[in-house]
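Asker: need the 3D shape of this:
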Amino acid sequence: MAIRTILHYPDPRLRQKAQPIDQITPELQRLIDDMAETMYAAPGVGLAATQLGEPYRIFIIDVANEDEPSNLMVFVNPEITRREGDVLGPEGCLSFPGVSEDIKRAENVTVRALDRSGKPFEISADGLLAVAIQHETDHLDGVLMIDRMGMLKKRIVQRKMQKRHSATAD
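Answerer: Next up, the predicted model:
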């Protein structure tokens, strides 16, 4: 396992659509392990393969509280099949360090996916898990949280991230 570099906005690779996974390979299992180590080290509650520059339709989520045991969930080729209700709440992203903005999401979702061994599953979720599923699915489609912000907030975040990018590029 290895901690990988998380891509930060405005890296154009974050806009690439992920490709479906045809089979679970040892390389994919290694990627999942690296994603978990990277997410926990960040620390975050979710991470899409595209955030590591890997073009695969896979993300991981762990929304367990700090006082609870880890509950890592792996979603391969996820598809949201139901969205219900609306919720507006603060959202952050490992590709937007230091940014937290209110984002409108569906309150409840149902998602179908494969687990890390390739077994199909379906879950319905609400709360933080529902938000994380939608956020990570967006990543796989090349959609970023900044795309869900109003024009003013979008400009502020773009400036902040450009400034950060310039500072780290020097």
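
Asker: all contacts plus neighbour counts: C-alpha atoms, from now on.
Answerer: Fine.

Asker: all helices for the protein, in order.
Answerer: 26-41, 127-140, 151-169 (DSSP state H).

Asker: relative to Leu114, which of those helices is closest?
Answerer: In terms of Cα to Cα, the element of the helices of the chain nearest to Leu114 is helix 26-41, at 12.8 Å.

Asker: the inter-axis angle of the longest strand seen in the chain versus helix 127-140?
Answerer: If you go by DSSP state E, the chain has its longest strand at strand 73-84. For strand 73-84 against helix 127-140, the angle by axes from the mean of the first three to the mean of the last three Cα atoms, to 10 degrees is 100 degrees.

Asker: one more to put side by side:
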Amino acid sequence: MKILPIRIYGDEVLRKKSDNVENIDGNLVDFLETLLISMKHAKGLGLAANQIGINKRIFAVDMSYIDVVKEPIVIINPELVDFSGSFTEEEGCLSLPGLFQEITRPEKATVSGLDRDGKEITIEGKGLIAKVFLHEIDHLNGKLIIDYLSKSQLGLLKGKLKKIKSGRQV
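Answerer: Here you go, the predicted structure:
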């Protein structure tokens, strides 16, 4: 399996709504391994397929951040089915390296979809895991954390966003 590079802010694939997966076949199984390896290599809590250039509704989450014995999960064609509560916390993104912003998200989120074997699953996340679920679903819908910011907040980040877009460190 190969490691694919993370697509960075400015890459148009990050702004496209991802397409549903129609078939789970050998090519998809190989891609799921690539997604997991790429996430681990980037030291990400989660990774959406479009962040490595594949416009499909798939994301991975490293569950070991909440329980060291838990394996990473993959959710194919994820849908947010329920959410509740609210909390504000600093959030970063592999596609916006070095940028961290306070984002308000639901405290609990329930997501349904298919696992890597094509079986229907429903998973509830709380706190950090809920945030990761919602963050990755945002990616699949072409949304980034900066889309939660006000015009004045974006104005303050203009220089940093320009640096990120050009591949420079912030």
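
Asker: could you say which of the helices of structure 1 is packed most deeply?
Answerer: helix 127-140 (a mean of 22; mean count of other Cα atoms under 10 Å).

Asker: superposed on structure 2, what's the mean shift for it?
Answerer: Following the fit onto structure 2, the mean deviation recorded for helix 127-140 of structure 1 is 0.4 Å by mean Cα distance after the TM-score superposition for structure 1.

Asker: which strands and helices lie in contact with that helix?
Answerer: strand 46-48, strand 58-61, strand 73-84, strand 108-114 (3 or more Cα pairs under 8 Å, 6 or more residues apart in numbering; DSSP states H and E).

Asker: skipping its backbone neighbours, what lies nearest Asp147 of structure 1 in space?
Answerer: Lys154 (7.5 Å; Cα to Cα, 6 or more residues apart in numbering).

Asker: so the one you found sits against Ile146, correct?
Answerer: Yes - using Cα atoms under 8 Å, Lys154 of structure 1 is in contact with Ile146, at 5.8 Å.

Asker: Ser152 of structure 2 and Gly142 of structure 2, how far apart?
Answerer: Separation of Ser152 of structure 2 from Gly142 of structure 2 (Cα to Cα, to the nearest Å): 22 Å.

Asker: residue closest to the middle of structure 1?
Answerer: Glu136 (3.0 Å; Cα atoms, centre = their mean).

Asker: check contacts around that residue.
Answerer: The contact partners of Glu136 of structure 1, by Cα atoms under 8 Å, 6 or more residues apart in numbering, come to 46-48, 59.

Asker: if we use 10 Å, what do you get?
Answerer: When contacts are counted by Cα atoms under 10 Å, 6 or more residues apart in numbering, Glu136 of structure 1 touches 46-51, 57-61, 75, 78, 93, 142-145.

Asker: and what of Arg164 of structure 1?
Answerer: 8-9, 96-97, 158.

Asker: who wins for most neighbours among those residues?
Answerer: Counting by other Cα atoms under 10 Å, Tyr9 has the largest number of neighbours within the contacts of Arg164 of structure 1, with 23 neighbours.

Asker: could you check how far that one is from Lys163 of structure 1?
Answerer: With Cα to Cα as the criterion, Tyr9 of structure 1 and Lys163 of structure 1 are 11 Å apart.

Asker: next, show the common contact partners of those two.
Answerer: With Cα under 10 Å, 6+ apart as the test, Tyr9 of structure 1 and Lys163 both reach Val157.
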